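K.L.:
okay, sequence plus prediction incoming.
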Amino acid sequence: MNTTSAQTSRAASEKSALQFLLHGGSDNEFPALSSTISEINKIVASESESTSRLTKTILQDVALTNRLLKLVNTVSYGQFGGKINTISKAVVILGFETVRNVAMTLILLEFLQNKSQAASLKDEVIASFFAGLVASKLSAGRNVRDSEEAMICAMFQNLGKLLATFYFYEECQEIAQLVSQDLNENKAAHQVLGISFNDLGQEIAKSWNFPDRLLVGMQSLANERIKKPYSELDSLNVTSNLANELCKIAATSSTTDKDKALKQLITRYSTAVAIDEKQLSKALNEGLEEISVRAGILNLPTAHSPLLKTISQWNGHVEDAAPSTKDDGMLGITPLDTAVEAASDTESARMDPEAILSAGIQDVTNTLVVEFNLNDILQMVLETMYRGMRFNRVLIFVRDGKTNTMRARFGFGAEIDRLLPKLQFPISFEPDVFHVSMEKGVDIVIEDVAADNITSKIPAWYRGAVPAQCFLLLPVMINGKAIGLFYADMEAANSLQVSQRQLSLLRTLRNQAVLAIKQKQ
C-alpha cells in the first residue's frame, strides 16, 4: 500500500471518516474537487446566476472543458441537434442542470482515476459509471424526467464507498472481511468507519451543495420489497437502485444462476416498476455499448476491465471480434495514420487555435439563425476568443447611456470577477488607446504598455486595475458609433502572437457580435 493510503488509514482511526474528508483529507486534491463541484451546484441552484458564471467555472479547467465538449457531441446527446463547440452554447442548448450533471461526472471520474493505482480500484470507478449508464437506459419511457439525472444518482449512490476505498483502503479491506462473514455492508462500514457507506456519500454530497433531488435519488433502498413510487422523484430513486442492483448481480452471480437472479430482482421491484428479463438484459447491453463510446473521451481503461468482461459474458453481449495476433509483417509496428490519430486524441487540450476559433464561429452562426439571447451570443464570442487564443483574460465593454460610460459587462479569465467592477471609463474623448480605437473604429494591439511611445496613451484607470502588459482592442461599431469594445490581454509584454489568419477569425467573431446586436435593435 502506498504512503498516502497508510496516512489516511491512520487518520481514520483518529477521527471519523466523514470528518476527515470534510476537513480536506490528506492532500490538496480533495478540497479542490469539493470546491469545484460545490461552486457548480451553487450556480445551478441560484435563480440569479447567468450562463456566464457556469461557463467561467468550467473554463478554469482546460481538460474538463475539452472532455465536456467531446462528450456532449457524442450520439448520446444527438437529440439536441448540431455540433456544440463552446461551453456557452452547451449551457444554452442542454440547460444548466444537464451541463452540471455532465461536468460533475467528468470531475469525479478524473479525480478517482488519478487516485486509483490498483486495477481493482479502477474497476470500482468503472462499476459506478457503468451503473449510471444502465440507470439512464432504464429510465427511458418511465416516470423519470431526465435520464442524465438518473445516471448521476446511480453513479453517486456509490460515492461513499468509492471515497472510502481510496482514502481508507485498510479499513475497507476489514469491511470486506466482515461482509464475507454475512454482515450487511453498510453495518460493517459503520462498525469500522463510524458511518455507513450510504451516509458517508450523502453527507459529502450535502457538503458539495447537491440539490435535494439528487440527494433523494441517490439514497440506497434497503427494504426487502421495493414500495410503489408515488412521485417522479420516487421513480428516480427506484431507477437508481435498480440499476446498481442489476449491475451487482451481473458482476457477482454465475451465468447458471442468471435466470434465478433476475427473477429475484424482478420480484423485489415488482410493486415499484413493471419490467422483465428482456428489458433488464437490453439495458445492460446498451450500457456496455455506451461505455465503449465514452471510454476514450473519459480515459476510462475499459478495454481490459475484468468487471465489464464478466458482465458482458454473463449477459451474452456480443463483442467485436478481437484483432488477429498473426504476424503479417506488421506485428509490433504502428501505422503512421494510427499514431497521428492517437496523438491527436491525447493532445486535445492543445488544439489548433484556428480550429477552435472556426468552431466557435460556427456555433455563433448556427445560433444566429434561430431565436437567441444577445448575452448568450456575446458570451460564445468571448469564450471562443479566450479558448482559441489562450488569452489571459477577455471581456467586453458596453456603452452605458445612463452614465455616459463604457463598462465591462462580462468576460473570462484571470481575476475576472474582481476586475469587472473596476473597469469603466467615460465616453467623452481622451487621447488614450481606448478612445482612439472607439473614435476611429480601428483594431489596436498594444505590445508593451511600458514602451516609451505608448506609455502616455495608457489611461490611469487601466494601469491601476489591470496588471497585463499587452492587450488588443476590437471596437463594436454600429452606424459609425462604438457601442461596445472587445478587450483581450496577456500578462507579459510582447506575448500577443496573433497571425493574420487568427486576426481575421477574431474580426469575424467581432462582426458576428455586431450582427447579433443589429438583429436585436
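P.N.:
Now that the structure is in, tell me what you want to look at.

K.L.:
from here on, contacts and neighbour counts on C-alpha atoms
P.N.:
Fine.

K.L.:
got the contact list for the residue nearest to residue 58 when sequence neighbours are not counted?
P.N.:
Nearest residue to residue 58 in three dimensions, chain neighbours excluded: residue 65, at 6.1 Å (CA to CA, 6 or more residues apart in numbering). Residues in contact with residue 65, defined by CA atoms under 8 Å, 6 or more residues apart in numbering, are 58, 59, 87.

K.L.:
let's bring in a second model and compare:
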Amino acid sequence: MKPNNNTNKGVEYWTNRISDLEMPALCSTVQALEKLAKDDVSSLSLLGRSVMHDNALTSRILRVANSAIYHKGTSQISTVSRAAIVLGFDAVRNICITAQLLSSLLESKNLAPSVYERLIRLMAKGFQAAMLARMMLSQYDEEVQEEAFIASLLYRIGESAFWSIGGEFTETLDELLKECKNPTEERSMIRENLGASFPQLTQSIARHWNLGELLIQAVNHPDDQRPEIRSIFLADKLCDLLSQKVIDKDELEKRLTQAAHFTGLDVDEFTLRMQRCAQATHKLADAYGAKVLLDYLPDPRRINQITEEALVVEPPLYIPNLNIQLAKLRELTAFVINKTEFNRIMQIVLEGILEGVGVDRCGVLLLSPSRKQLQPRIMLGRDADEMKHGFIIDLSDKKGLFRLAMEHKESLWIDNPNALKWREQCQELPAQHLAKLGFLVAPLLVDGKVIGFYYADRGPSQRVFMEEDFQAFNHFVQLANVCFTVSLK
C-alpha cells in the first residue's frame, strides 16, 4: 500500500504501522521504561520485571552490563535490577532500549538482500555515532552522556524502521534510490513515495514512543549549539562521511576540525580517540550479539589513509589453493547445520571462489524486483568497485546467456565468448567487463527458484579455466545454494 502523499497522513500511516505491526516489542519496551520513576527505589525491581519475560533480551542486557565498556568491578552482575544499582538507571535503560532495537531490526525477516544491507549499514552508522557522541561528551556528567548516546543511536530510527518492514514497497524504493544522482534527489524521491521525509518519521516515532525531548530537538534543530545536540550532529556527520565509498576530503577536514574544537583537542588527538572509540564499538557490538554490524561499522582509520600518499600496490594474483577451498567448504557445511544470515554465506562462498578456485574477480548478481535485470550484490577481486557499478545485465533478450541459464538452472563455462556457439548469447554482457578468455556462471537457487547468479572470471590476468576449476566452482555454488535455502526458511 502506498500512503496518501499528504505529509501528515504519510507520517501517521508509517508511525502507526511501525508501532503496531512491525516493531511492537521495541515500542512497548520503550514505553514501559519511560513509566518507571528514575528516583524511586521501587523502579529498580520494576525494571527487572519489565524485561524478565524475555530471556533472550535479559541475557543480552546482562552480557553488555558485564562487558568492559560498562562494568569496572570484579563481581558478575546477575540480574537486571542489580545492573541498575551498579551502573545506574539511565545506563541500564539505554542498554535495554539498544538491545531491543538491535533485536527488532536484526531479526527482520524476508528482506531483499539489497534492503537488508541498506538497513545494516544504517544501523552500523547509528551504533558508531552513538559511541562517538558519548566519547565527545566525556567531560560531562554520565547522565548527559547516556542521553546523547541513545538520542544519537535513534537519530535515524524512522529510516531504519521503514527499511525493516520489507516487502515490495521497500524493494521498489530501494531500486529508485539507487538511480538518484545526489542526496537532494534521494530526499525528493523519499517524500514522493512515502508522503513524508525520514526525519519527520523519526520525530513522529520519538513523540509516539516518548523517546525524549533531546532526540526531537536534535532532529528538528541540528545546528543547535547545545553540547548534547552538537555532539549528536557531528557524530552523525563523521560516521556518514566515513561510510562513503569515496570520502569528500574537504568535508571530512571541516567536520574533524569542528569536532576537535568542540572537544578542546587538536585534530590528531581527536582522530586517535575516534580510533579507540571504534575499537570499543566493535567490542560492544559483539557483546550485544550484533556481529553482523562489524563489517559495516564506519572505520576512522580511513582518515589516515586519505591524509597520506597512497602506495601503488599490485593486486594479488590468486592461484588455485586446495587448502583454502577445503577451509571455506567446511565453513559452508557448518552453515547448513547452523542457520546463518544471507550476507555471511555470500561472503564466504565468494572468498572460497576468489582465493580457493583462484580467479581474478567474482560476485553474486541478484534479480531486480521486476526480474528484468541482474544487478551486482557483492563483487570481490580486481576492479570490484567498477564491476559492482557497471556489470548490470539486461534480461530482455530471451536468447541471452543468463535467460537460458535461468531456464535450465545449470552452470555454464563459457570458454570463449567470441566463439560462434556463444557470441549471440553473450551480447547482453557489458563489453567493457567481458572476459575474453572465458568466465563461469551458475544460478543462485533457493528452494529450486533462481534468484540470481554467481559469476567468476580471470579477465585481468588473461588466464584460462581448466576442467578442475569449473568443478571446484560448481562445488562451492551447490553447497552455497543449500545454505541459502536453509537460511531463508
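P.N.:
It's in. Predicted model, so just to flag it, every value in this text is computed and none were measured.

K.L.:
ok so, going back, show me what the residue nearest to residue 58 of structure 1 aligns to in structure 2.
P.N.:
Alignment note: residue 65 of structure 1 maps to residue 58 in structure 2; criterion TM-score structural alignment.

K.L.:
distance from whichever strand or helix holds its match to structure 1 after superposition?
P.N.:
Using DSSP states H and E, residue 58 of structure 2 falls within helix 55-65. Here the mean offset of helix 55-65 of structure 2 against structure 1 after fitting is 0.5 Å, by mean CA distance after the TM-score superposition for structure 1.

K.L.:
chain center to that helix, what's the gap?
P.N.:
23 Å (CA atoms, centre = their mean, to the nearest Å).

K.L.:
just checking, what packs against the helix or strand where residue 171 of structure 1 lies?
P.N.:
If you go by DSSP H and E, residue 171 of structure 1 is part of helix 169-180. Under the contact criterion of 3 or more CA pairs under 8 Å, 6 or more residues apart in numbering; DSSP states H and E, helix 169-180 of structure 1 touches helix 3-14, helix 185-193.

K.L.:
rewinding a little: right, and the helix or strand after the helix holding residue 58 of structure 2?
P.N.:
helix 80-87.

K.L.:
in that following helix, what's buried?
P.N.:
In terms of neighbour count (16 or more other CA atoms under 10 Å), helix 80-87 of structure 2 has its buried residues at 80, 81, 82, 83, 84, 86, 87.

K.L.:
can you add distance to residue 131 of structure 2 and give those residues back as TSV?
P.N.:
Converted to TSV, the buried residues of helix 80-87 of structure 2 look like this (distance: CA to CA, whole Å):
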residue	distance to residue 131 of structure 2
80	22
81	24
82	24
83	20
84	20
86	20
87	17
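
K.L.:
which one among these gets closest to residue 299 of structure 2?
P.N.:
Ranked by distance to residue 299 of structure 2 (CA to CA), the buried residues of helix 80-87 of structure 2 are led by residue 87 at 28.6 Å.

K.L.:
contacts only, for that closest one.
P.N.:
65, 70, 71.

K.L.:
my guess is the last one contacts residue 62. True?
P.N.:
Spelled out, it's residue 71 of structure 2. No. Using CA atoms under 8 Å, residue 71 of structure 2 makes no contact with residue 62, being 10.4 Å away.

K.L.:
okay, those two: which has more neighbours?
P.N.:
residue 62 (22 against 16; other CA atoms under 10 Å).

K.L.:
tell me which stretches of structure 1 form strands.
P.N.:
393-400, 405-413, 424-426, 444-446, 470-478, 481-490 (DSSP state E).

K.L.:
ok, which of the ones you listed comes nearest residue 326 of structure 1?
P.N.:
Closest to residue 326 of structure 1 of the strands of structure 1, according to CA to CA: strand 405-413, at 52.4 Å.

K.L.:
if we can go back for a sec, next, find the distance separating the residue nearest to residue 58 of structure 1 from residue 165 of structure 1.
P.N.:
Residue 65 of structure 1 is 28 Å from residue 165 of structure 1, where distance means CA to CA, to the nearest Å.

K.L.:
same check, this time on residue 307 of structure 1
P.N.:
On the measure of CA to CA, residue 307 of structure 1 and residue 165 of structure 1 end up 17 Å apart.

K.L.:
same check, this time on residue 445 of structure 1
P.N.:
From residue 445 of structure 1 to residue 165 of structure 1 the distance is 53 Å (CA to CA).

K.L.:
likewise residue 340 of structure 1?
P.N.:
From residue 340 of structure 1 to residue 165 of structure 1 the distance is 37 Å (CA to CA).
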